[in-house]
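K.L.:
quick one: sequence plus predicted model below, questions after.
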Amino acid sequence: MLNIADTLHRWYSEPRPYALATVVGVQGSAPLPLGTSLAVDADGNAVGSISGGCVEGAVYDLCQRLLDGGGRAQRARFGYSDDDAFAVGLTCGGELDVFVQRIDPAGLPHLADALAAIVDGRPTAVAQVVDGPEDLLGRMVYVDGADDTPHRDDLPGALSRQLTAQAQALLHTGRTALVELGGDAVTCPQRLSVLVHVRASRPRMLVFGAVDFAAALSQAGRFLGYRVTVCDARPVFATPARFPHADEVVVDWPHRYLGRTPLDARTAVCVLTHDPKFDVPVLREALALPVGYVGAMGSRRTHDHRMRLLREAGVSDEQLARLRSPIGLDLGARSPEETAVSVVAEILATRHETTGLPLSGLTGPIHEAPRLPKSKDLHMFLSQRMAKP
């Protein structure tokens, strides 16, 4: 529902009942991820998408039937077949599980608070029961990321507490996910499937080194939704005018700033100075922290020299194995802009635990992670790559 929160918030304020269809399961290749929603109001207005077009008509009809007949929440599966691929199937060959429920603003007042928080850009999690006992289907718990507390909900106390804990955990990782609960006498005798919609704070990209490459990387990072900080100890270079796409420009020693700034497992640290007096202290600090990515710019020779200095500074081999250096994927990048694409591509591949190899050289579903290649695929690709002049 996060993809259409603005419209849903407006419909709530009018108030206007609507049917909400949400992707709650994906098998094989599918164009859109868990939690993506389409909504239809009583006048037939539709907003959002769940498949990029190939099953929208069937889901739209299902939403209208639910609104017209006041039916109960339900799940439907849409998959590919030779007979109906262009009618109600996915042309990409995957399968979608879709949960559809009627939303009446008066019946879920706490959802209004959640939608308002999402629209305002506040960290928010909404746990939605999408499978289980009929009397619990569609019920929700809203967790405010600012204080990790549950807001109003209509669930039994023990179940509400467990859902809140799940929502809090996923909120901290910034990930929407389907979780399984229940099956016990305390929370719920029957098993439940709960989709936790998460709108987390923006992940951080910390760029150390106020150089031309940093200007291009800050623009690419912001485009991908990162909150970008450029930091350098030299005030003549670290100015907002030189980095208009950065959210903040900090004049400080990189290692000192890194040691005092908030970060998490989604944080990307990019060291672009290739100057040992900056690189070694900040990399020693970064490699000891639970961040998601640490990369450093420099030639092979610079990298080898840097590794020796880091070992002398007490950095362990296990920590050094986390370092991406030279930074970026092999795209043949030359300009700062091309290099920025190379770096953010590696950050994405690291975050999603994928190979960074061409999709044409791999087998299996495109949208399934991790997508590590079979050994023969990898061997063939590398052999072809190395054989090129």
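P.N.:
Received, thanks.

K.L.:
could you use CA atoms for every contact and neighbour count after this?
P.N.:
Fine.

K.L.:
so what's Gln162 up against?
P.N.:
By C-alpha atoms under 8 Å, 6 or more residues apart in numbering, Gln162 lies in contact with Thr187.

K.L.:
make sure it is indeed in a helix.
P.N.:
Yes. Per DSSP: H, G, I helix; E, B strand; the rest coil, Gln162 lies within a helix segment.

K.L.:
now stretch 324-332: buried residues?
P.N.:
Buried residues in stretch 324-332, defined by neighbour count with 16 or more other C-alpha atoms under 10 Å: 324-329.

K.L.:
for it, measure first residue to last.
P.N.:
By C-alpha to C-alpha, to the nearest Å, the extent of stretch 324-332 from end to end equals 17 Å.

K.L.:
same check, this time on stretch 321-331
P.N.:
Span of stretch 321-331 from end to end, C-alpha to C-alpha: 22 Å.

K.L.:
just stretch 116-128 next, same as before
P.N.:
Separation of the first and last residues of stretch 116-128 by C-alpha to C-alpha is 17 Å.

K.L.:
then stretch 362-375?
P.N.:
Stretch 362-375 end-to-end distance (C-alpha to C-alpha) = 10 Å.

K.L.:
and for stretch 98-111?
P.N.:
End-to-end for stretch 98-111, by C-alpha to C-alpha: 20 Å.

K.L.:
ok, residues contacting that stretch?
P.N.:
For stretch 98-111, contacts defined as C-alpha under 8 Å, 6+ apart pick out 12, 15-25, 62-63, 66-67, 70-78, 112, 130, 138, 140-142, 151-153.

K.L.:
try it again with 7 Å
P.N.:
With contact meaning C-alpha atoms under 7 Å, 6 or more residues apart in numbering, stretch 98-111 is reached by 12, 15-24, 63, 66-67, 72-77, 130, 138, 142, 151-153.

K.L.:
then this one, side by side with the first:
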Amino acid sequence: MVFMKEILNDIEQWLTQGHAVALATVVNTVGSSPREKGAVMAVSEAGEVTGSISGGCVEAAVVEEALGAIAQGQPRLLTYGVADELGLQVGLTCGGTIQVFVESLELASAQKNLPLPVIFDAIRKASEQSIALCTVVAGKCVGAKMIVTDNNQRFGFLGSQDLDQVVALEAQGFLSQGLRDIRYYGINGECHQTDLAVFIHSFARLPHLIIFGAVDFTRSLCKLAKMLGYRVTICDPRSSLNTPKRFPEADEIVVDWPSNYLQTTTVDSHTSIAVLTHDPKFDLPILVNAVRTPAAYIGAMGSRKATAERIERLKEAGLSTAEINRITAPIGLDIGAITPDETAVSIMAEIIAQRSGRSGGRLNANQNLIHPRISQFNQQQEVISLC
């Protein structure tokens, strides 16, 4: 899965060398799809390609469309769909349907009143300040862009003040959940109309995993969390155990009492807390403070007996039933994990399931959608079949 931030250097290199460039972005999917919304691929006028949007012959077709967008200077919204039985032949092996927005990029162009360097800089700094990049992909002012920050600043415009306000409001909701999706509006931002389509792509701060306890399981959890795109902090007061040498993948090593650190650091809805200490003198103060934060996930390691004893101590410490119920303990999903690596999978799977609002059960045990269907295509959009 390739997102915009990963190919910015290639795009800028081509542009500074004087080459024309087109960008293709997956803006919508229906059914199973080989790539998520927000996947990107850039094409230079020389036919060089960076990134990926499908992995099959859809990409060959999009390369041709990208070269056409460069030659004509006109963006285009394309829809590719195939029948399940033809999926293996054409590349969309899941039999799904994707919409791809293709646009030419020019370094000196204002990109509809929003300069390209400003867009690139905002994307690069999204780890410090979350942004949503809103692009009109169909209708009036196609290609127009607006950046909305997490403190509700706006840069650029989409065509009308009313539309900008409505899209900015929706973009704030996208930022809070890290979403990427297409939305349909009237010319002046009216809901339930399809005069134009806007792709809202949130570039949110990295989710933060705080691991309390420099124990054997910690490195495996840290490594896996980094693979999944988390910023990882390890906190433990034991300086001989909590070292960069033991945990080279960690973004931050904090040698301090966990309860002190938790009281002085920022914890928000993008933060997950894993308490691996399974030692009352550490984990009780941590958990008492943790449940009073807006952390998205709080998990604590320990046997069922240790968990039951901990619950009694938490009650004695004054925690309510609702506060105690915020703690997932024993930590992780029931997958029979034994080794540190397996335990890390169990914990991260539970964090992902909770973030997604899923139970973590087996897919074949229910008929729920594998991927949440947030939006459907505009029914007026023609589907291009590749068979």
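P.N.:
All right, it came through fine. Since the model is a prediction, treat every value here as computed from it, not as a measurement.

K.L.:
care to give me the TM-score?
P.N.:
Once superposed, chain against chain, the TM-score is 0.83 (TM-score structural alignment, normalised by the length of the second structure); 366 aligned residues with a C-alpha RMSD of 3.0 Å.

K.L.:
please pick the buried ones from the contacts of stretch 98-111 of the first structure.
P.N.:
Taking 16+ other C-alpha under 10 Å as the criterion, what is buried in the contacts of stretch 98-111 of the first structure is 12, 16-24, 63, 66-67, 73-74, 130, 138, 142, 152-153.

K.L.:
among the residues you listed, which are in helices?
P.N.:
Among those, the members falling in helices (DSSP state H) are 12, 63, 66-67.

K.L.:
of all the residues you listed, which two lie farthest apart?
P.N.:
Tyr12 and Leu66 (18.1 Å; C-alpha to C-alpha).

K.L.:
circling back: inside strands: which ones of the contacts of stretch 98-111 of the first structure?
P.N.:
If you go by DSSP state E, the contacts of stretch 98-111 of the first structure have 18-24, 74-77, 130, 142 in strands.

K.L.:
name the nearest of these relative to Cys231 of the first structure.
P.N.:
Tyr142 (36.2 Å).

K.L.:
distance of the equivalent of the closest one over in the second structure from Ala138 of the second structure?
P.N.:
Aligned by TM-score structural alignment, Tyr142 of the first structure pairs with Ile147 of the second structure. Distance from Ile147 of the second structure to Ala138 of the second structure, counting by C-alpha to C-alpha: 18 Å.

K.L.:
burial check on the counterpart of Pro115 of the second structure in the first structure, number of neighbours?
P.N.:
Aligned counterpart of Pro115 of the second structure in the first structure: His110 (TM-score structural alignment). Applying other C-alpha atoms under 10 Å, we find 19 other residues in the vicinity of His110 of the first structure.

K.L.:
against Arg355 of the second structure, how distant is the residue mapped onto Gly332 of the first structure from the second structure?
P.N.:
In the second structure, the residue paired with Gly332 of the first structure according to TM-score structural alignment is Gly336. Distance of Gly336 of the second structure to Arg355 of the second structure, given as C-alpha to C-alpha: 22 Å.

K.L.:
what of Lys37 of the second structure?
P.N.:
Using C-alpha to C-alpha, Lys37 of the second structure is found at 18 Å from Arg355 of the second structure.

K.L.:
give me the more crowded residue out of those two.
P.N.:
Using other C-alpha under 10 Å as the criterion, Lys37 of the second structure and Arg355 rank with Lys37 on top: 23 against 15.

K.L.:
from Val179 of the first structure, how far out is the equivalent of that one over in the first structure?
P.N.:
Lys37 of the second structure maps onto Leu34 in the first structure, with residues paired by TM-score structural alignment. If you measure Leu34 of the first structure against Val179 of the first structure using C-alpha to C-alpha, the figure is 12 Å.

K.L.:
shared neighbours, these two?
P.N.:
By C-alpha under 7 Å, 6+ apart, no residue touches both Leu34 of the first structure and Val179.

K.L.:
on the three-state scheme, Ser104 of the second structure is what?
P.N.:
Ser104 of the second structure ends up strand, using three-state DSSP.

K.L.:
could you find the counterpart of it in the first structure?
P.N.:
By TM-score structural alignment, Ser104 of the second structure lines up with Arg102.

K.L.:
tally of neighbours for that match?
P.N.:
The local packing of Arg102 of the first structure (other C-alpha under 10 Å) involves 23 other residues.

K.L.:
now the one 5 residues further on
P.N.:
With neighbours defined by other C-alpha under 10 Å, the count for Gly107 of the first structure comes to 11.

K.L.:
now Leu38 of the first structure: closest residue in space, sequence neighbours ignored.
P.N.:
Gly48 (4.3 Å; C-alpha to C-alpha, 6 or more residues apart in numbering).
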